[in-house]
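Enquirer: I'd like to go over a predicted model; first the sequence, then the structure.
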Amino acid sequence: MSKVLSNKSNLEVLFEDNHIIIVNKRAGDIVQGDKTGDKPLSDVVKAYIKDKYNKPGNVYLGTVHRLDRPTTGLIIFAKTSKVLPRLNKLFLSKEISKTYWAIVKNEPPKQEDTLVNWLVKNPKNNKSRAYFKEVPNSKKAILHYQVLKKLNNYYLLEVNLETGRHHQIRVQLSNIGCPIKGDLKYGFDRSNKDASISLHARHIEFIHPVKKESISINAPLPNDAIWNACLV
């Protein structure tokens, strides 16, 4: 169920029904408005719905979760106020399975592992720091990774989160010596040309909160040489 339904206004819609719309976020897009004043992805999706269905007045759209601005991949929005709390509940109860792909420079210490850290967010520099034991104001962070492929000079990792902390994948992988390609904030030595980081929300799976049908979607990878090599 990963057929692209629309590419209008550079919006890649991967799934849509009366209740939910799932899109493939591009690097640089912000999910919701912030102090930059840049047009958020939520507004782009609202404009798409308004145009497609010729809706008068304001369009409802509920934001269920977010991705960091330089990352790419799957984002779910609620099209009705009825379904938003149901989707929120699925996220809180971990009934929505999300899988990420990350390209890192260094080989991880193990081919697969579970990382457990305590993270402290510094709002002044919008950065988190990982500790191996609980410290004041820290939150426990757990992720599982495995190496999927060795690329030229890089490694492709699959990551599954148990918790959803600020910059969790970025800081936990950096903490084992594997900063994500392009992620200057967490220790990579140079930026990607498009200012992205090579972290992609690749797969999502859940039971539709209204129809009770299984939804399973892969987000196409960004179109560049290194991501393309992941599929060869």
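Expert: That came in fine, so what should we check first?

Enquirer: CA only for contacts and neighbour counts going forward, please
Expert: Will do.

Enquirer: Touching, residue 130 and residue 169? I think so.
Expert: No. Using C-alpha atoms under 8 Å, residue 130 is not in contact with residue 169, being 10.7 Å away.

Enquirer: hold the first one in mind and look at this next one:
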Amino acid sequence: MIINKMPSEIVQGDKTGDMPLSEKIKNFIKVRDNKPGNVFCGVIHRLDRPVSGLIIFAKTSKALSRFNELFREKTIKKTYLAVIKNKPPKISDKLIHFITKNEKTNMSKAHIKAVPDALRAELDYELIASSDNYHLLKIDLHTGRHHQIRAQLAAIGCPIKGDLKYGFARTNDGGFIHLHSYQINFVHPIKDEPLSIKAFPVTNDSVWNYFSKMNL
């Protein structure tokens, strides 16, 4: 099951006590399929709370195991959209950094050179559209580090709109950031069929709506 997550939603339970998507999906399946017992919903990967977009859940333990294998083998391709204020130094580029995580602040830092305890992080970006005030990047993520896209874009002077934590000037109303999991490509592990899923944010935000009208 693939869900287009809203930015306020959490994937798994946390200290806030808010109901996570995994539980909402269980409740939905229980009602839809009239299931009397427990419903399985496996969390395969995650998106940060202020981030929106496509996320995969497994409805069976077998599917969870297969999808976990696909992620380990890096055969699932994830593409993101990010809105930034500052134009990047190049129209397209490959960014390679070394990420360290600060557990106390729950933030990551992207270093140009390898440092102790750092993990290599890699992504490709392309500037695909611009408005009078903002630019839209398409990002192909090759590694899945903590806050990777947020930290790497901040490192080149292009923090994501609304991402106060990584250097943007102000927050968005509602606390979301303009980072969206836009497309997922993979071969279905059970049916062995290639799948490509795309979805824009479901929102009233004027910036996202401006870019969604373009033929991207």
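Expert: Everything's here; your move. Owing to the predicted nature of the structure, the values given are computational and were not obtained by experimental measurement.

Enquirer: ok, now which residue in structure 2 is the farthest from the centroid?
Expert: residue 36 (33.5 Å; C-alpha atoms, centre = their mean).

Enquirer: Trace that one over to structure 1, please.
Expert: Under the alignment by TM-score structural alignment, residue 36 of structure 2 pairs with residue 56 in structure 1.

Enquirer: which stretch of helix or strand covers its match?
Expert: Assigned by DSSP states H and E, residue 56 of structure 1 belongs to no helix or strand.

Enquirer: Give me the three-state assignment for the residue positioned nearest the centre of structure 2.
Expert: By C-alpha atoms, centre = their mean, structure 2 has its centre lying nearest to residue 181, at 4.3 Å. Here residue 181 of structure 2 is strand, with the state taken from DSSP: H, G, I helix; E, B strand; the rest coil.

Enquirer: ok, it - contacts?
Expert: 51-55, 78-81 (C-alpha atoms under 8 Å, 6 or more residues apart in numbering).

Enquirer: Quick check: it vs residue 157 of structure 2, distance?
Expert: As judged by C-alpha to C-alpha, to the nearest Å, residue 181 of structure 2 and residue 157 of structure 2 stand 21 Å apart.

Enquirer: Equivalent analysis for residue 193 of structure 2, please.
Expert: For residue 193 of structure 2, the distance to residue 157 of structure 2 equals 40 Å [C-alpha to C-alpha].

Enquirer: For those two, indicate the residue with more neighbours.
Expert: Neighbour comparison, residue 193 of structure 2 and residue 157: the larger count goes to residue 157, with 17 against 9 (by other C-alpha atoms under 10 Å).

Enquirer: Can I take it that residue 209 of structure 1 is in a helix?
Expert: No. Per three-state DSSP, residue 209 of structure 1 lies outside any helix segment and is coil.

Enquirer: Spit out the contact partners of it.
Expert: Applying C-alpha under 8 Å, 6+ apart, we find residue 209 of structure 1 in contact with 83, 86-87.

Enquirer: Apply 7 Å and report the result again.
Expert: With contact taken as C-alpha atoms under 7 Å, 6 or more residues apart in numbering, residue 209 of structure 1 is in contact with 86-87.
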